[in-house]
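> Sharing a model that was predicted from the sequence below.
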Amino acid sequence: MTGINAIMNTELISVATDASVTDAVARMVEHNCGAVLVRDGGALFGIFSERDLLTRVVAAKRDPDSTKVSEVATREVTTVDADAELEDCFELIKRGGFRHLPIVDNAGLPIGMVSARDFYRALVVRMKAFVDSSAMAAQVAGLASILGDEAWPR
């Protein structure tokens, strides 16, 4: 099995709790990512995603310039340690219906993040590694059992 640290992005894209939603979105655009960590000092306060922007700001008709990201960020964030297994983390985001998973150190401080996009990239790399058709068939069967029939969150 492979650890999540093999695919985690160690460039922490984050904003402070007192940043505006506009500032958070600017960071997301600047780094072409769908979420930013919201940090209180070094500690993880929450996560702000495109979904939060749509449901808690746009749909709620809040002013992104005057709304603090801490007011609309997701506070109950699922995190994993850097030694977590890739497959377990994939199951976690699939069952949880979210697309971003912060990785934390032993003190609970963020050290990286993975997104659904990172899992897709890892999947492509694994599939390319299998040139033997019998190995490919076994891998596809294994992936089918992991993915299941449930619809992925959009």
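Yep, it's here. Numbers count the residues shown, from 1 in each chain.

> only C-alpha atoms for contact and neighbour calcs from this point on.
Fine.

> Next, work out how far apart the residue sitting nearest the centre point of the chain and M8 are.
The residue lying closest to the centre of the chain (CA atoms, centre = their mean) is H100, at 1.2 Å. With distances taken as CA to CA, to the nearest Å, H100 is found 11 Å from M8.

> And here is the other one:
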Amino acid sequence: MGGVEAVMRTASQGIFTTSPDVTLQSIIPLLNKVTGLPVLDSEGVIVGVISRKDIIRVRKSGGTLSEKVRKHMTSPALTVPLRATVQEAADVMLQYGIRRIPVVDETGHPVGLVSRSDIFKPLGDYTRVMAEELEMLAGKGSWQIK
């Protein structure tokens, strides 16, 4: 199926990130655009992930949005290396029930993001192409078994 590099959205395409030292309130505008954010340390290495679900948990438990991301992020973050296959990324997402996963280089810096739709869109394209090829081979019309 190939590597994640072929299907990921790259950092240059606009991946939103945040710092562990900002308030939950400050990331709400970003979480209105995406459902989760990689949390980067001062050197740009992923140290966690914060999601809309985390914010909801904070509010339900009586916490305030003035609290720091660090307190509520999931850490360590689940990531996949740039050399990972699409299948490996899909396996991690399915195993942990997540919709997207950051792709990191060998130093732990984010280089992209892979979502379920990034993985499944090529599969849909492949299925469509295979169906068209089968139709060409079989000829248009219906098959009858006698």
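Yes, it's here. Predicted model, so just to flag it, every value in this text is computed and none were measured.

> Which parts of the first structure are strands?
14-16, 35-40, 43-49, 80-81, 100-104, 110-115 (DSSP state E).

> Quick check: the third one compared with the second structure, mean distance?
In other words, strand 43-49 of the first structure. When the second structure is overlaid, strand 43-49 of the first structure sits 1.0 Å from its aligned residues on average, using mean CA distance after the TM-score superposition for the first structure.

> ok, back up a step: K128 of the first structure is nearest to which of the strands of the first structure?
K128 of the first structure lies closest, by CA to CA, to one member of the strands of the first structure: strand 110-115, at 20.5 Å.

> got the angle for the closest one vs strand 100-104?
Counting by axes from the mean of the first three to the mean of the last three CA atoms, to 10 degrees, strand 110-115 of the first structure lies at 160 degrees to strand 100-104.

> mind listing the helices for the second structure?
Counting by DSSP state H, the second structure has helices at residues 24-31, 52-60, 69-72, 86-96, 116-138.

> Make JSON lines from these and add mean neighbour count and distance to T17 of the second structure to it.
Converted to JSON lines, the helices of the second structure look like this (neighbours: other CA atoms under 10 Å; distance: least, CA to CA, whole Å):
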{"stretch": "helix 24-31", "mean neighbour count": "16", "distance to T17 of the second structure": "9"}
{"stretch": "helix 52-60", "mean neighbour count": "14", "distance to T17 of the second structure": "14"}
{"stretch": "helix 69-72", "mean neighbour count": "19", "distance to T17 of the second structure": "12"}
{"stretch": "helix 86-96", "mean neighbour count": "16", "distance to T17 of the second structure": "19"}
{"stretch": "helix 116-138", "mean neighbour count": "13", "distance to T17 of the second structure": "19"}
